[in-house]
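Participant: sequence and predicted model, in that order:
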Amino acid sequence: MGPVTEAILALLCAVGAAALLWLLFGWLVRPASVHNLWIVIPGRGNGNLLEAALRQLAWLRRAGLFRGEAVIWDAGLTPEGRELALRLSLRWSWVTCCPSGALEEWLGR
């Protein structure tokens, strides 16, 4: 074997080992299977950070690391922010909206 072939094999082994360690780490830190897990995302202003937060949760759901639901809590959303929150809750079935001042009552159901 030549030096180039050895370098390629070493690189493939390193990538394979890193992938295996990443999967093992993900399996070890995966949260327990809790059925009533809720994540509350406070929505403020025009809600420009809501979509990014929900996309991250969607990625976790696809990876099997999050099985709960998300609540967008109105913590001072503008009318445009409320409209965005409603559109996001329609996009993903596991996302709901909670009006301002009703979080404790809403989570108690």
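Facilitator: Structure received.
Participant: contacts, neighbours, all on C-alpha from now
Facilitator: Will do.
Participant: any idea how far the biggest helix by length in the chain is from the chain center?
Facilitator: Ordering each helix of the chain by length in residues (DSSP state H) puts helix 3-29 first. Computed by C-alpha atoms, centre = their mean, to the nearest Å, the chain-centroid distance of helix 3-29 equals 26 Å.
Participant: which stretches of the chain form helices?
Facilitator: Counting by DSSP H, the chain has helices at residues 3-29, 50-62, 79-91, 103-107.
Participant: just those helices: most buried one?
Facilitator: Most buried of those, by mean neighbour count (mean count of other C-alpha atoms under 10 Å): helix 79-91, with a mean of 16.
Participant: ok, second structure coming up, stack it against the first:
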Amino acid sequence: MDGILQVVLTVLAAIGLLALGWAAFDRLAAPADWGGPVYAVVPAAGDGTYLEQNVKSLLWLRGKRNSRFTIVIADDGLNPAGRAVAAALLTDATGVVVCPIDRLGEYIREK
């Protein structure tokens, strides 16, 4: 009986340390507020391989801490399939824009 209690307490301690580590990592990885505009640039070309996963990961990060940053899909030659993926992402979320990669600097300076 004593061995079972030790195992249960060890598992609970490990879970507690894992939760504490996750909370600390969350604080470091996702600051609550920034002093100025922040952009996350996702380069995209061809059929937009990994575009949806990258943008949705950034949306999760933004929603997790209620942070405000703009996700910019930098179009570096998306084909029609890639443009369809980008268009679907634009309709699903706010704060996501598509910009040609050669105009990226102009877009950021304008905002």
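Facilitator: Everything's here; your move. Since the structure is predicted, the reported quantities are computational estimates derived from the model, not experimental observations.
Participant: returning to what we had before: nearest to residue 40 of structure 1, of the helices of structure 1?
Facilitator: Judged by C-alpha to C-alpha, the one of those that comes nearest to residue 40 of structure 1 is helix 103-107, at 9.1 Å.
Participant: what's in contact with that closest one?
Facilitator: Contact partners of helix 103-107 of structure 1, identified using C-alpha atoms under 8 Å, 6 or more residues apart in numbering, comprise 73, 98.
Participant: in structure 2, what stretch matches that helix?
Facilitator: Using TM-score structural alignment, helix 103-107 of structure 1 lines up with residues 104-108 of structure 2.
Participant: do stretch 7-21 of structure 1 as well
Facilitator: Aligned by TM-score structural alignment, stretch 7-21 of structure 1 corresponds to residues 7-21 of structure 2.
Participant: mean shift between the matching stretch and structure 1?
Facilitator: When structure 1 is overlaid, stretch 7-21 of structure 2 sits 1.2 Å from its aligned residues on average, using mean C-alpha distance after the TM-score superposition for structure 1.
Participant: and for stretch 71-78 of structure 2?
Facilitator: Compared with structure 1 after the fit, stretch 71-78 of structure 2 shows a mean deviation of 0.7 Å (mean C-alpha distance after the TM-score superposition for structure 1).
Participant: from the chain's centre, how far out does that stretch sit?
Facilitator: Using C-alpha atoms, centre = their mean, the offset of stretch 71-78 of structure 2 from its chain centre is 16 Å.
Participant: likewise stretch 46-65 of structure 1?
Facilitator: 4 Å.
Participant: and the contacts of it?
Facilitator: Stretch 46-65 of structure 1 has contacts (C-alpha under 8 Å, 6+ apart) with 30-31, 41, 43, 66-67, 70, 72, 77-82, 84-85, 88.
Participant: the same query, at a cut-off of 7 Å, please.
Facilitator: Stretch 46-65 of structure 1 is contacted from outside by 30-31, 43, 66-67, 77-78, 80-81, 84, using C-alpha atoms under 7 Å, 6 or more residues apart in numbering.
Participant: residue closest to the middle of structure 2?
Facilitator: residue 58 (1.4 Å; C-alpha atoms, centre = their mean).
Participant: and the gap between it and residue 104 of structure 2?
Facilitator: According to C-alpha to C-alpha, to the nearest Å, residue 58 of structure 2 stands 19 Å off from residue 104 of structure 2.
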